[in-house]
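Q: Predicted model follows, preceded by the sequence.
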Amino acid sequence: MSRTARYPGARLLLFARSPVRGRVKRRLAAEMGEQAAFDIHCAMTAYLAGMAGGAALMPACLYAWPDVDSPWLQNLAARHALQLRAQQGSDLGERMGNALAAELRHADFAILIGSDCPGIDPAYIEAAAARLQAGVPWVFGPAIDGGYGLVGTCRADPAPFRNIDWGTAEVMAQTRDRCRAAGLAWEELDALYDIDTREDWLRLQRDRPELCGNLVW
């Protein structure tokens, strides 16, 4: 990060799956084929890594799963000056909770983003950071499909990640239930769409053609 970070005491975590054909974007692959899904996964991950590394908001890390030794991810992290770390845990919730807890040992707050929500930009991350700096303990960036693409916190608490049906339309609703049950206060940002279906991809081509490059099907 060449410029001075606006939130040097915070951490930005980009969660990404190592790119392997047939193992990424399976819903998208069912509609568009494994190669298209693989290419879109790589394009979205690369875009968000560049955004995270170039935003100059806070130090950023790339958390990989399941293969932290992926040469593609290693090159991506080096290109954007991201620390590359391995996700640890038996499911997505445990991996997110563990990563946030690890970063919070050395940070005032941490913001975790997924690698398939192109609407996450520096302004969106800064909106979450401003709330956390103001004392809001948890911030979520909901996805239109019922999940979420951003979670930020100043507390290491696994409660929001327990017993969630990951990959379903119930994720954000169940997360709200877990927060209520644990007595955790939170705020939500505007809902964004992620890239899980061909319709999502066509929408991105209409909304942000500059992000799609030569990936046209």
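A: Ah, there it is.
Q: only C-alpha atoms for contact and neighbour calcs from this point on.
A: Noted.
Q: close enough to count as contact, R131 and V139?
A: Yes: shown here, R131 and V139 form a contact pair, counting by CA atoms under 8 Å, at 7.4 Å.
Q: what's around G183, how many residues?
A: 10 (other CA atoms under 10 Å).
Q: what do you get for D157?
A: For D157, using other CA under 10 Å, the count is 14.
Q: what about it, distance to W166?
A: 18 Å (CA to CA, to the nearest Å).
Q: Likewise for P66?
A: For P66 relative to W166 (CA to CA), the value is 17 Å.
Q: here's the one I want to compare it with:
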Amino acid sequence: MQASLVLMSRAPIAGKTKTRLESHLTAEECADLHRAFLKDINSKFLNLKGVYSRLDLYLSYTPEVNQNLFKDLIDTDFIRIPQRGKNLGERMYNAVADAYQKSRLPVIITGSDLPLLALDIFTEALAGLKERDIVIGPSDDGGYYLLGMKKPEKSLFNFEGWGNQSVLERTIKEASRHNLKSHFLPEASDVDTFKELLDLRSKLININSDLNYPHNTKKIIDKIFAYK
């Protein structure tokens, strides 16, 4: 299977990233956590790239002036694409469209705060795109953590209210309305709140370490909680 894989991320700047965690963490700790997430997903995607005959990697980033902040976090194998658009939907669609225009391959787009997401999820997503038009990875907050498509489908991004609990439902409805066949992945959660960070900490303690274990994330979480 040949495809493009797009990682969307804002630059890990203190006070500008993972701000919902500032209820319990300092702004710099939030930025350190984001940097660790990026390092671990970078390694995971490079491992995935080694499995497939062609997997083009993209980093869709913002702000454009802070591209240098990814230098030591994201490998040069990732083609840099600055985010464009007035809202998250526009930025996601433009990232998908840019990757498709460059590679002419099915596109999978995901975020940076999923350190425990297994490589099997991406393998299933790639396999799903062989039989279906789109692949959706539902998240437990009413959104999704991954969206794959054979070609850019603007209708899936063309609505208001990004970030609320109806995004997944409306995406499914739009897909159905345009007769797009969907494949659903297992549900997963990202890390936006302190409760979710506590859940992640517990899981990191209780799972076995392997090639794709998020060691950078574990290290920074241990450091953060050593002072709490």
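A: Thanks, I have it. The shown structure was predicted, so the numbers you read here are calculated from the model rather than taken from an experiment.
Q: out of R131 and V139 of the first structure, which sits in the busier spot?
A: A direct count of neighbours by other CA under 10 Å for R131 of the first structure and V139 places V139 higher, at 22 against 19.
Q: what residue of the second structure matches up with the more buried one?
A: Correspondence of V139 of the first structure to the second structure, assessed by TM-score structural alignment: V135.
Q: And its match, how close does it get to F194 of the second structure?
A: 29 Å.
Q: Can you point out the buried residues in stretch 126-137 of the second structure?
A: For stretch 126-137 of the second structure, the neighbour count (16 or more other CA atoms under 10 Å) marks 126, 128-129, 132-137 as buried.
Q: repeat for stretch 65-84 of the second structure
A: 67, 70, 73-75, 78, 80-84.
Q: Just those residues: which are in strands?
A: 80-82 (DSSP state E).
Q: Turn those into a markdown table, including distance to D56 of the second structure.
A: Listed next are these as a markdown table, based on distance: CA to CA, whole Å:
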| residue | distance to D56 of the second structure |
| --- | --- |
| R80 | 11 |
| I81 | 13 |
| P82 | 16 |
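Q: Tell me how far the closest residue to L156 of the second structure other than its chain neighbours lies from S139 of the second structure.
A: Nearest residue to L156 of the second structure in three dimensions, chain neighbours excluded: T171, at 5.5 Å (CA to CA, 6 or more residues apart in numbering). As judged by CA to CA, T171 of the second structure and S139 of the second structure stand 13 Å apart.
Q: residue boundaries of the helices in the second structure?
A: 27-49, 88-103, 119-131, 167-177, 194-206, 215-226 (DSSP state H).
Q: What's I109 of the second structure aligned with over in the first structure?
A: Under TM-score structural alignment, I109 of the second structure pairs with L112 in the first structure.
Q: Please name the nearest non-neighbouring residue to the residue nearest the centre of the second structure.
A: When CA atoms, centre = their mean is applied to the second structure, the residue found nearest the centroid is G111 (1.6 Å). Excluding the flanking residues, the one nearest G111 of the second structure by CA to CA, 6+ apart is M8, at 5.0 Å.
Q: And the one you found, how far from I205 of the second structure?
A: 27 Å.
Q: which one of the two has more residues nearby?
A: Remark: of M8 of the second structure and I205, M8 carries more neighbours, 22 against 10, as counted by other CA under 10 Å.
Q: Residue in the first structure paired with that one?
A: By TM-score structural alignment, M8 of the second structure lines up with F15.
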